[in-house]
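In: got a structure for you, letters missing:
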């Protein structure tokens, strides 16, 4: 595909910050493993839907923000292109016989971007910071989910952060003590919340420590430009321990709210990757077969009911929730609205998760006509109908695809059940705050797994989960998840948990994600086999056209 605007965009980007790293990768003109001829300009440019929630590893809570943070910071372990664990700052780890103590050995050549060594104390500081209530981390609960000794007490404010079960045995040895064995614990250390952060820099600059002029990071890239609402630029970190093997010099995220505008800019050569707009996958895959791509992702898309005291009284009745879930024709949404490539969801956990196949629910086995008929019966049993129509508000964050789905869902409910919905779209950060404070009736939700195990989804609906925005609570459900932490066979427990979700219907699963992108054919090594889609710019490269 011809890129007619590449030089124009390159000139624009080059006017920002140029370092010696801009030519460092070109001691060789071909890829050392594949033999492909490398492009002279090693810049990868992609579209971001919204501004990121933060660039602070302990504060960031969105997928796009985590993608940026993964470039700027490096945790104990990384993932390869297939999602397998590979060394990060840690060269490896040992586990005690009782599986309660993990000892990570850190590489001696790990450096912060200011040249100072990365040590075990940096991880101790970061993990305590994540659990500390004073930090107000949206992912504070993740530290408890990791079963770290003392996490519950620190998070509740009943113990000081320095009682958390982490310690630096020496500068290159980081030890973690758990309360419960977790077979997937090491996988959880690829999550941004666990990345190290520089204590002295944070203490000096406070909340402004992540500004380009202040930030000190330990990843393969450094932040060179951040214009909120416009762009985020990161460039090679010459202090990174593996900088010599990094090929890509610069990654640019352009914030473009409109997916059709983003597609236009992609076709004009200004972007190397963008999401395919709803309904256009089939056309684009025919026109650009080497660039339109779809692959499974470890994510779900759903709507969550506000079941807290501030939520609508109608939603306290599971029959109402089931009726609304049944009446949603998911095939129309995935085929007509999304345009193919996305599997409909009748369970909360995606099929793509490792080691667990979600059960087939009763709803999945019904025809849509049968679902609609049952929905009418349930809503009538709950006391709603022509003389007493159900009405509620429905919120989602600004995006054309989200809006289309919300409109279609509201039309389905109106036509089939006589339900009135008031739609409201919100800017991303406002939406997160509104949903997190239970200031909604029905809200869009989506989740991409923090690690490849079913609990990363099912734990969201645990009573104490920090991301249980609807405040759903079922003691039987909680007990199943607690038992699963130490069970040799989690399948029957996770199956029963999914069956409880299907019965209580605290959320409406809509579809499971696929990576549906336009990806320039000159981008090498995009990790399509990693269902978590944890990608690292240092693993990418640009092929000469």
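Out: Yes, it's here. Keep in mind the model is a prediction, meaning the values are calculated, not measured. Residues are numbered from 1 along each chain as shown.
In: Please make it C-alpha for all contacts and neighbour counts, starting now.
Out: Will do.
In: how much space between residue 413 and residue 212?
Out: Applying C-alpha to C-alpha, to the nearest Å, the value for residue 413 to residue 212 is 48 Å.
In: More neighbours: which of the two?
Out: The neighbour comparison of residue 413 against residue 212 (other C-alpha atoms under 10 Å) goes to residue 413, with 23 against 17.
In: That one touches residue 419, doesn't it?
Out: Yes - using C-alpha atoms under 8 Å, residue 413 is in contact with residue 419, at 5.3 Å.
In: Presented hereafter is structure B, for comparison with structure A:
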């Protein structure tokens, strides 16, 4: 599943795939683990190259390790690499690996493991689809190898200088390169194990190998995942707990009841649960955005005026009441996520947009944002109906068949159905069916979310580039948008040295502001809300680290007291 859908269901996916790992009669005692967690979505694929599910990334982040790791406040700290240096031109990173990093079978993690893994990502064997291959475009020759322009994979900008030294050469200076090295797509790979299991690697517990703080000792998508401390991990002394249980519990009410019965250590609360517990909940706001997505290959939604009717026809303040304390979102890049130093002061991207409106020729007023206006929405709908030659239309909203999301989806349906001439029907499917309809373009309009992979506005915008593997705008109707949008993204990314803006951070952000405005103007995707919630945590637990980008949680530094 593409990333734009993987993070839709960070906390809410209903897993319907076949169970992996152990049989039912071997279910461990989840409530007896040191750290006891639950989610409606349990890991489906633990091959770090082929998955893009947030639930998978959470597990991967705790059983594997890359060159670096993210700690509290997303600080980059040592991982397999114990130190690194950067060339003056910011193009070459040299990582020195620790010699005591080992795989769970006792083999040493070496520079060749990173080279093999990265080669597999850009030039995968038959039967393997790498979901984040486009991330390697920042690596020297990454794009050329990935697209087949260059057939010699050894020309990728990664070199094993010796057994414990990795040299990485970039196409252009990339300000977010180092934190991105903590992302699962860049983990090392144990070649012997990968080649033994082939495309089945990571699909069940017995087909795995680890180099991180924990190891999987039970995995069944119907019941959950059980992790135990990895005694071969180089920093095992820093791991203070012996086990983590992550059980499958779809119903939010059941999860809260388990927490109240002291069978769970952490639980998220939204909506009515949040209102009931807001005085004791730890409230957070995530840089995770939620959107409406339109299939413009559908006859109705190829009409821009219809999309604009939807954009202005939803009162987001009313909408988020169904998922308190979510907050309305009118843009793609959320506030509080990305900052840049300008003349000695740190400026949030959203404040930069406002302050540089003249320079960027972007005015974020009612013509571009999604401020609710029932009259404007009705006017756009009337125009659309006239252009479609219809007095009224009925459209289907592809929605997840999940009790947790039911109030939100019904609210969207009810709000839009207030428009005269429009009827919205819920087309509820299990998560896997929704994914298939999005990938196969057999839906009319739907709902999805996106969380960032690295701390830069680009992480929210480049997925709409015409060649990005997560792009939802790959259709003839958006060719004009893509031509202008692609050019802005490529300049901000530094794809071409002649047009690169990487040496001018202000101009780079100005390009990203314009790219965001293009998306808002065309309404192929409509921002709805930014994820927020409350977390209840038992007093005996400390040290759970929640990340703003990449995998959601780190459990390495958790401590539990009696």
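Out: Cool, the structure landed. All of these numbers come straight from a predicted model, not from anything done at the bench.
In: Secondary structure element for residue 117 of the second structure, which one?
Out: Applying DSSP states H and E as the criterion places residue 117 of the second structure in helix 111-122.
In: whereabouts in the first structure does that helix align?
Out: Residues 120-131 of the first structure are where helix 111-122 of the second structure aligns, with TM-score structural alignment as the criterion.
In: Run through who's touching the matching stretch.
Out: For stretch 120-131 of the first structure, the surrounding residues in contact (C-alpha atoms under 8 Å, 6 or more residues apart in numbering) are 58, 106, 135-137, 139-141, 143, 151, 154-155, 161-162, 164, 166-174, 193-199.
In: Weed out the non-buried ones from those.
Out: Neighbour-count burial (16 or more other C-alpha atoms under 10 Å) applied to the contacts of stretch 120-131 of the first structure gives 58, 106, 137, 139-141, 143, 151, 154-155, 161-162, 164, 166-168, 171-174, 193-198.
In: For residue 163 of the first structure, see how far away the residue located most distally from the centre of the first structure is.
Out: The outermost residue of the first structure relative to its centre, with distances by C-alpha atoms, centre = their mean, is residue 387 at 42.9 Å. As judged by C-alpha to C-alpha, residue 387 of the first structure and residue 163 of the first structure stand 59 Å apart.
In: how about residue 88 of the second structure, what's its match in the first structure?
Out: Alignment note: residue 88 of the second structure maps to residue 97 in the first structure; criterion TM-score structural alignment.
In: ugh, wrong one, I meant residue 248 of the second structure
Out: Per TM-score structural alignment, residue 248 of the second structure is aligned with residue 255.
In: Please name the nearest non-neighbouring residue to that match.
Out: residue 48 (4.6 Å; C-alpha to C-alpha, 6 or more residues apart in numbering).
In: tell me the contacts of that neighbour?
Out: 64, 253-257.
In: please redo it, this time with the cut-off set to 10 Å
Out: Contact analysis of residue 48 of the first structure by C-alpha atoms under 10 Å, 6 or more residues apart in numbering lists 64-65, 229-232, 252-259, 262, 273-275.
In: Check the alignment and tell me where it lands in the second structure.
Out: Here residue 48 of the first structure is matched to residue 39 in the second structure, going by TM-score structural alignment.
In: Can you tell me how far its match is from residue 250 of the second structure?
Out: Residue 39 of the second structure is 7 Å from residue 250 of the second structure, by C-alpha to C-alpha.
In: Spit out the contact partners of the residue nearest the centre of the first structure.
Out: With distances taken as C-alpha atoms, centre = their mean, residue 63 lies nearest the centre of the first structure, 3.4 Å away. By C-alpha under 10 Å, 6+ apart, the contact set of residue 63 of the first structure is 52-53, 69, 447-450, 533-534.
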